[in-house]
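Peer 1: What follows is a protein structure lacking sequence information:
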């Protein structure tokens, strides 16, 4: 399947460029707001991605920023693309944040998961067990929609140029028999199968490795083909919310953490053997 441009990424490019043009003119948020007749909160919401910008609003900003004709054309195109709908918009009720939109155009996905197998490699039965455990009041229709959304995400791995997927799994995620022994054996087999793909690497971080650099929990690093336009993003997950980190210092810290985890984990071949052994040990 061919890769498609992500509206989420285009919206991020647009707001980054608007911040750059404002800084280039030496204008503060308050000065922009006064010049275009907006409340300063509107300027902040647009620059932080909490609000879109209309065609007329974009024109006002570009006039104020003295944008060149090429810049105007490029940003108008970005704004049009940002207003389009990605496939994930149909699942807005079960995909509450922008992660999938950022994931959709990633050239590389590097993730550490401490408690469960990441969604891109989950079997349907494993996913259902996870969802039922976390959404104790969910009805069948809601669960089915979450499953459908997760299945749609997996198309990412079969596009013409799939992202490089590097997963480090804590042994706890491998040992926990989610859904029972039969479901977990099938899930482990799915991971081993994915390891055969040239674009997928899986490492297991064993209990024997002791303390490590990400004891606080899971995170994902998203890298993009055009790094100058789309700098790396880090997502940090916990039970209550998801943090998006973009500052260079924050990204560098998590990249260093991931490198430390890779060094402590079993290598990919050893990890595949480990998964096979764990599967054989599961008792019905």
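Peer 2: All right, it came through fine. This structure is a prediction, so every number in the text was calculated from the model and none was measured.
Peer 1: C-alpha from now on. contacts and neighbour counts both.
Peer 2: Noted.
Peer 1: and residue 213, what is it in contact with?
Peer 2: 257, 260-261 (C-alpha atoms under 8 Å, 6 or more residues apart in numbering).
Peer 1: Roughly how far does it sit from residue 168?
Peer 2: Look at residue 213 and residue 168: by C-alpha to C-alpha, to the nearest Å, they are 12 Å apart.
Peer 1: okay, pairing it with this:
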């Protein structure tokens, strides 16, 4: 099975960043050391490479491996092979049609999502994107980017709908999402839009065995990760490593170190422990939908 090129780029970048960190080199120090060896890699270019972005040149990868004292052996061979495969020209992915209107970093996420076997997500104030109706998504995107022209908003909504096809594809993407009850009660787009949205979530959960929703009730009080949302991306290909994705004000973060993945798994399990089970969660979702009718 051919590995997802987006995941390969993320993996390669994470490995290079870990090698740099082991030597205690900053981005600036690494680039200065490369310059002394007549290798021209700027700080911004190295940063993009470590974050799975930008063009991959094998001569740059070789220079970095030399600097990081990976002179030979299985590790060097594996990283160069990864670079070649990530660099290889592949058929254009469907989401590349939307790259011109995608917010920074989202193209990488969509690529990783397309290669996932399971997503574990936590949402605090919003319905998960893979479960959003067109009307809800339209209201949400318009609120996020009020200055965007209508055609851009329509294209972003279209992209969201396209992504949802992963849930009904073969094999279907498994989605386990935990959402705070606040996400159910925030009337994005108005009461009618929200009522239809909640009914849609409940209907999808009942129709698709690969979709599970847990609700953290308001009565749970304060709990750990109330500061934001995150996604654990488990690739379909077992050769790929899981990735933790956090969408923050400081930018999109992709984490892949085993200790980081373990920390997010523990966090997700703790959330699931305080959340309602799937049956009770569906009852709450349908009850809130009826409240929107009154």
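Peer 2: Great, that's in hand. Model, not experiment: these values are computed from the prediction.
Peer 1: TM-score for these two?
Peer 2: Put the two chains on top of each other and the TM-score (TM-score structural alignment, normalised by the length of the first structure) is 0.82; 279 aligned residues with a C-alpha RMSD of 3.3 Å.
Peer 1: re the thing from before, could you identify which of the contacts of residue 213 of the first structure has the most neighbours?
Peer 2: If you count neighbours using other C-alpha atoms under 10 Å, the busiest of the contacts of residue 213 of the first structure is residue 261, which has 22 neighbours.
Peer 1: And that residue? What does it align with in the second structure?
Peer 2: The criterion is TM-score structural alignment: under it, residue 261 of the first structure has residue 271 as its aligned partner in the second structure.
Peer 1: if I read this right, residue 13 of the first structure contacts residue 227, doesn't it?
Peer 2: No - counting by C-alpha atoms under 8 Å, residue 13 of the first structure sits too far from residue 227 to count as a contact (11.2 Å).
Peer 1: For the stretch 1-150 of the first structure, which segments count as strands?
Peer 2: Residue ranges of the strands in the stretch 1-150 of the first structure, as given by DSSP state E, counting those that start in this stretch, are 108-113.
Peer 1: whereabouts in the first structure does stretch 143-150 of the second structure align?
Peer 2: The alignment places stretch 143-150 of the second structure over residues 133-140 of the first structure (TM-score structural alignment).
Peer 1: Could you give the separation between the terminal residues of the matching stretch?
Peer 2: Between the start and the finish of stretch 133-140 of the first structure there is a gap of 13 Å, counting by C-alpha to C-alpha.
Peer 1: Over to stretch 260-273 of the first structure?
Peer 2: Using C-alpha to C-alpha, the gap from the first to the last residue of stretch 260-273 of the first structure comes to 22 Å.
Peer 1: Just the buried positions in that stretch, please.
Peer 2: Buried residues in stretch 260-273 of the first structure, counted by 16 or more other C-alpha atoms under 10 Å: 261-262, 264-266, 268, 271-272.
Peer 1: got those residues as JSON lines, with distance to residue 145 of the first structure and secondary structure columns?
Peer 2: Listed next are these as JSON lines, based on distance: C-alpha to C-alpha, whole Å; DSSP: H, G, I helix; E, B strand; the rest coil:
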{"residue": "261", "distance to residue 145 of the first structure": "34", "secondary structure": "helix"}
{"residue": "262", "distance to residue 145 of the first structure": "34", "secondary structure": "helix"}
{"residue": "264", "distance to residue 145 of the first structure": "37", "secondary structure": "helix"}
{"residue": "265", "distance to residue 145 of the first structure": "35", "secondary structure": "coil"}
{"residue": "266", "distance to residue 145 of the first structure": "36", "secondary structure": "coil"}
{"residue": "268", "distance to residue 145 of the first structure": "33", "secondary structure": "helix"}
{"residue": "271", "distance to residue 145 of the first structure": "32", "secondary structure": "helix"}
{"residue": "272", "distance to residue 145 of the first structure": "31", "secondary structure": "helix"}
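Peer 1: Mutual contacts of residue 213 and residue 168 of the first structure, please.
Peer 2: When contacts are counted by C-alpha under 8 Å, 6+ apart, the set common to residue 213 of the first structure and residue 168 consists of residue 261.
Peer 1: Give the aligned equivalent of residue 285 of the second structure in the first structure.
Peer 2: Using TM-score structural alignment, the equivalent of residue 285 of the second structure in the first structure is residue 275.
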